[in-house]
Every structure is written in C-alpha cells, then in structure tokens.
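In: Kindly generate the corresponding structure for this input.
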Amino acid sequence: MTKPLEDIRVLDLSRVYAAPAGAVMLADLGADVIRVEQPGGTDSMRDWGPFLNGESTYYISANRNKRSITLNLKEQQGKEMFLELLKKSDVVIENFKTGTMEKLGLGYEELRNVNPRIVLCSVTGFGHTGPLSKAPGFDPVIQAMSGLMDVTGANDGEATRVGIPIADILTSLYVALSVTAALRQRDLTGEGQAIDLSLLDVQVSSMANVASAYLNTGMISERLGNGHNNVTPYQVFQCKDDPIMICVGSDGMFKKFALLLGHPEWGTDSRYVTNSVRKDNEVELVGQITRIIETKPAHEWLVKLEESGVPAGRVNNIAQALEQEQVIARDSVETMEHSVAGSVKLMKNPMRFSGLNIETLLPPPSLGEHTESVYKELLGLNEEQLKKLKETNVI
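Out: Next comes the predicted model:
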C-alpha cells in the first residue's frame, strides 16, 4: 500500500521525547527515519527506567519505525559522511541547544548549500531568538513557565504539573505537522526551509480558553482541581465506590442531568437555569449533586449517564484505561519482537484512515542496530571501510 511519505528520508538527530516522537509520526506515515547518534549513544532517555531486558520502556515509546546508526559529527570524516547522507535525504530533525548545529558546521545555511531542498526542523525549549534562546527547557519547566501548572491542581494546594510530559507531546505533533507542511510547500516552490519550534511557544499557545479569557477580559483563571473555570457542573464526583468525571456542557444537557438525579425542577430553577447562574451558585449546586452521586456505585451512574447523553467516565489508572472494552475494540496496542528486549508492547498510532493502513514495521531500534546496512545501502561502503571507521571512532 502506498504511504504519503514513503519517498521521504529523515535524518533524526534528536533526543529525549518531543522531537523523536514527532519523527515517529513521520515514520508511521511511511518516511524512512534514520536515527543518528554519537558512538556510545547521545540519548539520555535510554537510561530512564523501567527497563525490559535492559531496554528503556521510555525510549521504546518514542522510536518505533526507525533505523539507528552511529556517526561522530565532531570528526571531520563523520561530518562529511553526514553531508553525503544529506544529499539523499529530505528532512533533518534536531533538538540540540541553540547554536550547536552552527558550531558543528551543520547550520541551515551549510545544509542548504549541500541540498537546497532540505527541510531542517529545530526543536528547543525557548526557540532560536529572545533572551532565553540558549537556556535549557525541560518539560516541567515549560509547564511552569507557560501558566499550565498554575491552573492545574487543587484550589487549596500547590500548582501541579500534568502527569505526562504534555509540552513534549504537544510539540511532537507540531514537529510532524510543520515538517509535512514544509514538504508540501517544497512541492510548490522546489525549496526547503528551516523550522524553529519552541516548547514554550507550543505550550503557551495551547493554553487556549485560559489565554483567551485573559487576553480579552483580563480574567486570570483559578486553579480548581477537577472543576472548570467557566462551566458547571463539570468535575469529578465520588460515587459509593469509585470517582467519575461528569461534564455537563450545556443548559439543555443540565436539564437531562437534573432529571436523571431526580430533580427535574432544577432545569427551570432561576438559580440553575443557565450556566452563568449555575456558576454563581456553584457551591450550593455541587454540594447537592455530591450528596446524590455518593449514594450509588459508579457503574450504575455511568449506565444512567450514558442513556441520558451526559458525558461521563470512570477515573481510571493506566491498567484500567488500557483494559477498557473501547480501547481493546479500537486495537490500540500491538506486540512486536525487539532485538534486545524480546517481546514488547507498543501503543499504536491513533490515526485511522479509510484508505491507509498505519503499520509498525520496525520495533524501536537498539543503538546503532542498522549502522552497517545503512552505510552500505546509502553510501556504498564495504566491510573493510566500515571496519576502519569503527576503529577510528567515526561510527
């Protein structure tokens, strides 16, 4: 089956999560993604547990469908080999500190002189301009600086980061989107370009309604735990056994919810009839709902809520989440054989197309797993040449 990016080759110099996960999206769409690391490795994520037969499960999560080679870019011969690979490639993805590629003699101008059609995607914490351009930016720092932590957590507790590297994850999506957009523009103009992606830019822009409320009214959203600054009832409620999330997103939906709770009169009550007045009387309303919800087990409420068309779901841990019938029905997990770790389970790409099958053809590679085969295929090197390059620490 033809894939949209199967004629695209990506040299992936990146490490940790944001940029590598973006490269995964390109690989899933058919691109030949080649991870390029220093001999001995440069990706600290390989050292983050837990481990499966010595392989990091964190690393495994962001590197499927790639090949891996080693190449010392600090050696002149290694740099020359990289530029030869560049001639046969379409995209370079890197997330070194600002200025590192230029110090290596591999900045965008140098790359485009060798291959004018190259697309360079650079990912940093703060971008290539501004007073923090050279500062390191890890995901929790970005969550703090972007305002995300200030609206996350209990109202009487401390600001809290999201439990997954959300700034990295969101940035990975922009990596894939910006690269495919640049490739499409190259189809029209014949020229590549440089992309400057910042984790802070991405996370600030993702503040969405919180940012819009401040920019347009001056409202600074408060930390409300599992509640909502603008809508009510829209939070977690404790049932007789487990907690569930209930989102009553409209006045019409509230009437259905009130009927479900045995209080149809709430739907016409002047204190609750619109979302605005419900927010004004939120403490009273939520208190009444809480006392009703806690009388029955979660599964009973979830059945009633589904029948009424009110969005709700159990608050699951990761085991419960992956064992849900819906997740299983969507075939969201796959198993592959890894050269070192053995049998590994991977989350599948969530994109579903009517005429395109997103497949995982390659498990996440071990360091340098494809070094010899790639250099033989793309640079025409023989066994003796490869041996000498290893002896001199070029590969």
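
In: Could you use CA atoms for every contact and neighbour count after this?
Out: Will do.

In: quick one: N113 is in a helix?
Out: Yes: assessed with DSSP: H, G, I helix; E, B strand; the rest coil, N113 lies in a helix.

In: what about it, neighbour count?
Out: Look at N113: counted by other C-alpha atoms under 10 Å, it has 10 neighbours.

In: Repeat that for M149.
Out: Neighbours of M149 under the rule other C-alpha under 10 Å: 19.

In: Could you do P116 as well?
Out: 17.

In: ok, now which ones touch it?
Out: By C-alpha atoms under 8 Å, 6 or more residues apart in numbering, P116 lies in contact with E191, G192.

In: Here is the second sequence; please produce its structure so I can put it next to the first one:
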Amino acid sequence: MLNFMPGSLAGLRVVDLSRVLGGPYCTQILADHGAQVIKIEPPGGDETRQWGPPFEGDTAAYFLGVNRNKLGVALDLSQDTDRIKLLDLLARADVLVENFKIGTMERWGIGYETLKERFPGLIHCRVSGFGADGPLGALPGYDAAVQALCGLMSVNGEAEGEPLRIGVPIVDLVTGMNAALGILMALREREMSGRGQFVESTLFDSALSMLHPHTPNWFCSGEDPQRSGNAHPNITPYDKFRTGSVDIFLAVGNNGQFANLCSVIDAPALAAHPHFESNGARSAHRSELRAELEQRFAAWDGEQLADTLIRNGVPCAPVLGLGAALGHPHTAHREMLVELDGYRGIASPIKLSRTPATYRSTPPALNQHERELFGEGDSADRRA
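Out: Got it, this is the predicted structure:
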C-alpha cells in the first residue's frame, strides 16, 4: 500500500455529477490536491468513455485524461431510490459539482434552492453553457460553438484565411479552472460565515474572459481585430519564423530583447535601424523585418538557435510536436508526467511546496466503487 502525504484539500469531500470535460476537469484539479471526489455517472456511463479511439480496454483516452483520483459509482437519478443515495452522500459532502441541462436537477426535486435548505453548508457548483436566464439562458453549450459565438474563432487563423477553431477545447478547460477557483473561494468564505453558496461557471463567460488583448484593444479603438496567424497584434517580432531546420517562435517583448536577438545573429545594425528601433516601428515594418531575420536564421539549426536565444534573454522556442514536447527533458524535470498502474497522464501544474498533488488511483471503471460507498447489492437489481 502506497503512503501519500495529505494534500492541501485533504478532508474535503466532493460529489461530482458532471460529465464530459469542464466539470470533470474541475474535480480532477480538486482530487489531485487531496479532495475525496465521488464521481457519479448514469448507468450507461459518462459519454466520454466512448469518445475514441484511442481506447484503453473499453474506455476512451478522453475519459481517462480527466477522471483520475476519483471514486466511481453509477446512479440513475431519475429514480427515487438512487436520489436517496445521492442525498446520503451530500449529507457528508462539502461540494456538489454538476453540469446537467438547466432545470434537470429541479425536475428531480434536488435543485439548489431545495438542497440549500437541507444542506446549508454545501457549496453547489454548476457548470453550464450560458447560465439559467437571459437571451441564451438554459440553452446547451459546447466548446466549439462558444468559441464561434464569443469571438475566439474570429481572431484565430491565418490573416487571409477563415476563422479557425482553437485546436484544444480551451473554453471547457478554462471553465473548469474557473469552477475550481470559485469553489475554493466559496469554501474560504464558508470558514467565516458557516454557509454554503451557489457557484456558477459558464462557457460563455469564460470565453469572453480569455480575449485579452483583443477586448481592451476593441474598447480603445472600437475596431474588430483581424486574424494575424501566429503574429501578435501588438508586438513585433512575435511570430513563427523559418530557420535552417525546424521553425522557431520568437516572442520579443521589448527593445532590449530585440537588441539581444540582433547580437546573437550577428546583426547589431538591425537594432539601430529606424524601421526597427522601437516596437511601433517594427510593427509598421513587419514584412521587412521578417525578411531580414529569416535571411540570417537560414544558417542556423532551429533548435540550437532557440536555445541560444533564450539563454541570452530572448524568449524563443522551437515548434515541436506533442511527442517531442512530452519527451523534453524539462517535462521530466518538472514532474509533469504521471504513471500509475499502467495509466499515463499529465500531472497537476499547480505546485505546492509542503502539500503537493498526489496521484493515488487510476480513473475508475464504471460503478467500480459501489460496494465501498453503498455496501453490497444496492444496485444489482437496477442493473439487471
């Protein structure tokens, strides 16, 4: 039996009714840091168990990525007997996380207004697309559709290309992070008031919150941003560049970094050129600067150039594939890979010095912990 140092959230009990990504990502953050998370799935399971290939056995990698460190049971909450079991769990819980279609919990008689009377200290967190009311209230939300609606797609893509979905479900992930933050804030306030409260994290709000610097630029100018590919709308050179081998990404944020760049590539005169001596001038002469830089970069191996630049104070990196990124020595140094009983995953990015994240159990099989949580035979008849 492995022994683990108690995490920062040890003693916290979370009942997780959420499915797919935003909610499960939130609860995995809490579980990694010591909370006991009980994942409750419908009898058919979280639909992401089938979102493959690839699969590990009969479970899709998608599910495995956000459900470790959780106990798993299956309940049919449309049935009175299973709602009673849920209420028994909530009586001993600190947090409830759910992302049902709005109105579902109320139809079952376990909405927030009902639960807060029965469990006044419970933190009830709802992850939803748009919230319960307003012009889009209670409508279903999915990451890609919200990327489109909130302007994220409009700023992503090549300058002459079409709006492009960001290649990871960034809205779902940030919504899950915001949910975890909200839960921790509510728990902190409960220490003073003794009362729980309702926490809401929506895809719509989270998507709008991510649009920096485009929203402040719009507030200032009133002009819709244009797609710029890899280039930054405000800073130059902040873009992908060709070299003699792999491409690199430069993220030069000030004149000192630009001078260092010019020194490394033996072109100090570029830093003093009137077209390049300030960020404003460089931004006005982007194409000219790109030609000057790529002419010199062609003599360099991209990975060597990136390493030389960053060690000389110039933010830069080679453009790597996922396998190369996971195999990078710094990935191992930062302990960002988890291996546990055949499971592999990405570790928590939240590092605490005394109470670090721990990886105690692999993602549960469907209904794996029924006996542990409810005793023997409680749902055998239901599944038959």
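
In: Let me see the TM-score of these two.
Out: The TM-score (TM-score structural alignment, normalised by the length of structure 2) is 0.95; 379 aligned residues with a C-alpha RMSD of 1.4 Å.

In: State the three-state secondary structure for the most centrally placed residue in structure 1.
Out: In structure 1, the centroid-proximal residue (C-alpha atoms, centre = their mean) is I169; its distance is 2.0 Å. Using three-state DSSP, the structure places I169 of structure 1 in helix.

In: so it sits right up against A18, yeah?
Out: Yes: taking C-alpha atoms under 8 Å as the definition, I169 of structure 1 is a contact partner of A18 at 5.9 Å.

In: just to revisit the earlier point, need the counterpart of the residue nearest to the centre of structure 1 in structure 2.
Out: Superposed on structure 2 with TM-score structural alignment, I169 of structure 1 falls opposite L173.

In: From A384 of structure 2, how far out is that match?
Out: 36 Å (C-alpha to C-alpha, to the nearest Å).

In: Same check on V20 of structure 2?
Out: Using C-alpha to C-alpha, which is the criterion applied here, V20 of structure 2 is 26 Å from A384 of structure 2.

In: who's in contact with A60 of structure 2?
Out: T48, R49, Q50, W51, G52, P53, P54.

In: Checking the residues you listed against structure 1: which ones persist?
Out: Comparing those with structure 1 on both residues aligned by TM-score structural alignment, their matches' C-alpha atoms under 8 Å, the contacts found in both are T48, R49, Q50, W51, G52, P54.

In: so which strand or helix has the counterpart of L305 of structure 1 in structure 2?
Out: In structure 2, L305 of structure 1 lines up with L309, judged by TM-score structural alignment. Following DSSP states H and E, one finds L309 of structure 2 within helix 302-310.

In: May I see the kept ones among the contacts of A60 of structure 2 organised as a markdown table, with secondary structure added?
Out: Compiled in a markdown table, the kept ones among the contacts of A60 of structure 2 are given as follows (three-state DSSP):
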| residue | secondary structure |
| --- | --- |
| T48 | helix |
| R49 | helix |
| Q50 | helix |
| W51 | coil |
| G52 | coil |
| P54 | coil |
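
In: Just the buried residues of the residues you listed.
Out: T48, R49, Q50 (16 or more other C-alpha atoms under 10 Å).

In: from those, which is closest to L293 of structure 2?
Out: T48 (45.6 Å; C-alpha to C-alpha).

In: Tell me which residues touch that closest one, please.
Out: Taking C-alpha under 8 Å, 6+ apart, one finds R19, V20, A60, Y62, F63 in contact with T48 of structure 2.

In: For the last one, grab the count of nearby residues.
Out: The one in question is F63 of structure 2. There are 23 residues near F63 of structure 2, going by other C-alpha under 10 Å.

In: Work out for me the element it sits within.
Out: helix 61-64.

In: tell me, whichever helix or strand comes after that helix lands on which residues of structure 1?
Out: Tracing the chain C-terminally past helix 61-64 of structure 2 and defining elements by DSSP H and E, one meets strand 70-74 next. Here strand 70-74 of structure 2 aligns to structure 1 at residues 66-70, judged by TM-score structural alignment.
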